[in-house]
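Enquirer: got a structure for you, letters missing:
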């Protein structure tokens, strides 16, 4: 199962928990949840992760556990690692070492950094931005939740790897050398350019703001000019598209800008900058288009506008978790 499918199941599991913890939840709804959970081990695992997050509401979860309605391995076809009641009520001592390792390597809903991100030479946390200089010559602006690992320089070439997040690179003043950003399954190289690289799981995007940037994946290569962007994955390079660099780099001025973007993409972007997690439970709502500009230090305005414009129900949970739909 891919990362997108897994994330979709996690959202479905959270939607089920919203319904099942309601005071008016019926026996039929509990039975429907049991049927949903039993569809596959992936469904059962998604429910486990959702219940761990839902541990922010101990009384509701405790009541369901006592009733036996949500036993972790009660409705799966094949045995799954059992996580006991104390584990998803916040008792860290009850969690197994294997489960702890899994949560570090693959954080649920990306609520904390992965192991590779924590081992980076430079890293920013949620909502943080940082300016660094690579090899005393290349200014790099790091966006939120960004991790960079330095790589040994080559003759005439400075290198670093973008593990996750987004970096804006100013290579306009380089003399007699180039800079290469390794990200995902490819790289971006420039000698006199201003560009940004963003790594989102399996997808990496490179945007040229000024100058020219050479983007390479395996045996494929493309040269970007100002105002152009390309996205690549393991399968190779996508098509070169025209973009507005002002929108792409708005974060450097303290803003997020959207122009006719689906709400689900807006929510995904906002989640990079704020603690906790906004979870969109209604897929239909997620297709609504948004044109807006939000200040990075006032991102709770997003929930206000979603409620006012789309009429969506907004439910705030502890830990910065917000359910919309």
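Expert: That came in fine, so what should we check first? All values derive from a computational prediction rather than experimental measurement. Residues are numbered from 1 along each chain as shown.

Enquirer: alpha carbons only for contacts and neighbour counts from here, please
Expert: Noted.

Enquirer: now the strands: where do they sit in the stretch 201-325 of the chain?
Expert: Counting by DSSP state E, counting those that start in this stretch, the stretch 201-325 of the chain has strands at residues 203-210, 213-217, 220-224, 228-233, 236-237, 241-242, 255-262, 277-280, 289-295, 314-316, 321-324.

Enquirer: Among the ones you listed, which comes closest to residue 303?
Expert: Nearest of the strands of the stretch 201-325 of the chain to residue 303, taken as Cα to Cα: strand 314-316 at 7.1 Å.

Enquirer: Can you work out which other helices and strands pack against the closest one?
Expert: With contacts taken as 3 or more Cα pairs under 8 Å, 6 or more residues apart in numbering; DSSP states H and E, strand 314-316 sits against strand 321-324.

Enquirer: now the strand it packs on, how far from the centre of its chain.
Expert: With Cα atoms, centre = their mean, to the nearest Å as the basis, strand 321-324 stands 15 Å off its chain's centre.

Enquirer: Go through stretch 209-222 and flag the buried ones.
Expert: Residues 209-217, 222 are the ones in stretch 209-222 that count as buried (16 or more other Cα atoms under 10 Å).

Enquirer: got it, and stretch 226-246?
Expert: Residues 226-233, 237, 240, 243, 245 are the ones in stretch 226-246 that count as buried (16+ other Cα under 10 Å).

Enquirer: contacts for it?
Expert: With contacts defined as Cα atoms under 8 Å, 6 or more residues apart in numbering, stretch 226-246 is touched by 184-186, 202-212, 216-218, 220-221, 224.

Enquirer: next up, a second structure to put side by side with the first:
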């Protein structure tokens, strides 16, 4: 709900407030108050949009510095930025640096849609879309994704049909927020996490708070599998298998809502599969052995040509344009087929 008079406040004022909230959220001694933050965020639709861009810009600059690419380019890391209280000019400089050095562009979030009118939300290939739900929670849909929403007085349930989504959940101790995907479920009450259902695999990534992950389709031979995730942990599993132990997240992999694909020592086959999800045409590897090469860096989501050209230059490969625009990476002496 927008408070009376909220619309008269300037975007610059909101940016300063958003910077202060971002600083508190990322500083263990910053005195972050989730309830007060939820109240501020819900007071004006612009608050959530500006804060999301503020958080994305800070995360990109800080997290890219942790990779070999970021270190070689001299990007500021979180330790350097934390002392600045995240003033808007620091974030703006970081975003400009990212665009100039790495070719990253930020995809603007769509304006929130009226809550409660559409129980089903979807995104197109190459589109990243943000939705505000009836309870004030936000869902950011990745490319080619679809969710179904069902709220009642006692529970909040969202089904991820395909793709990936980030959930920024409004705290409500009386109504747990549950996301289901292919027989698995993730339950939270107020936190930020990603759920992906891609290539028959479920992946849950927790950015803040704690969630319970259940796999209800483990088969008759295994009991119900339950795992508690903590912040900065992720797990990936098949619906028919028991849950594995959580693993630390790859920081760059969490930056997709800002339109950036980040890889840090990632096998080329995995990076190509991820880049292809944002395009209507495909990039292929002529030799499966090329898939073992390790890729690091940041690339614009949807710019498949730019990604392919960068990979070709890095590994001295040939990039061939095939029929209907399909791209093929080949090594020297490998025929294009």
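Expert: Okay, I see it. The shown structure was predicted, so the numbers you read here are calculated from the model rather than taken from an experiment.

Enquirer: Make a markdown table from the strands of the stretch 201-325 of structure 1 and add distance to residue 190 of structure 1 to it.
Expert: As requested, the strands of the stretch 201-325 of structure 1 are arranged in a markdown table below (distance: least, Cα to Cα, whole Å):
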| stretch | distance to residue 190 of structure 1 |
| --- | --- |
| strand 203-210 | 10 |
| strand 213-217 | 5 |
| strand 220-224 | 10 |
| strand 228-233 | 14 |
| strand 236-237 | 18 |
| strand 241-242 | 19 |
| strand 255-262 | 26 |
| strand 277-280 | 36 |
| strand 289-295 | 31 |
| strand 314-316 | 45 |
| strand 321-324 | 40 |
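
Enquirer: Check the gap between whatever residue of structure 2 lines up with residue 273 of structure 1 and residue 271 of structure 2 for me.
Expert: Matched across to structure 2, residue 273 of structure 1 falls on residue 278, judged by TM-score structural alignment. To residue 271 of structure 2, residue 278 of structure 2 is 12 Å away according to Cα to Cα, to the nearest Å.

Enquirer: Now whichever residue in structure 1 pairs up with residue 155 of structure 2: closest residue in space that isn't a chain neighbour?
Expert: Aligned counterpart of residue 155 of structure 2 in structure 1: residue 157 (TM-score structural alignment). Nearest-residue entry for residue 157 of structure 1: residue 178, 4.8 Å, with adjacent residues in sequence omitted and distances by Cα to Cα, 6 or more residues apart in numbering.

Enquirer: how about the helices in the stretch 1-150 of structure 1?
Expert: 3-20, 27-37, 41-53, 58-67, 97-105, 115-118 (DSSP state H, counting those that start in this stretch).

Enquirer: other SSEs contacting the last one?
Expert: Other elements packing on helix 115-118 of structure 1 under the criterion 3+ Cα pairs under 8 Å, 6+ apart are helix 97-105, strand 147-154, strand 157-170.

Enquirer: ok so, going back, nearest to residue 289 of structure 1, out of the helices of the stretch 1-150 of structure 1?
Expert: Counting by Cα to Cα, residue 289 of structure 1 lies closest to helix 3-20 out of these; the figure is 20.0 Å.

Enquirer: Where does that closest one end up in structure 2?
Expert: Aligned using TM-score structural alignment, helix 3-20 of structure 1 spans no residues in structure 2.

Enquirer: That helix packs against which elements?
Expert: Using 3+ Cα pairs under 8 Å, 6+ apart: helix 3-20 of structure 1 touches helix 27-37, helix 41-53.

Enquirer: need those in CSV with mean neighbour count and distance to residue 99 of structure 1, can you?
Expert: As requested, the helices and strands packed on helix 3-20 of structure 1 are exported to CSV (neighbours: other Cα atoms under 10 Å; distance: least, Cα to Cα, whole Å):
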stretch, mean neighbour count, distance to residue 99 of structure 1
helix 27-37, 16, 20
helix 41-53, 21, 11
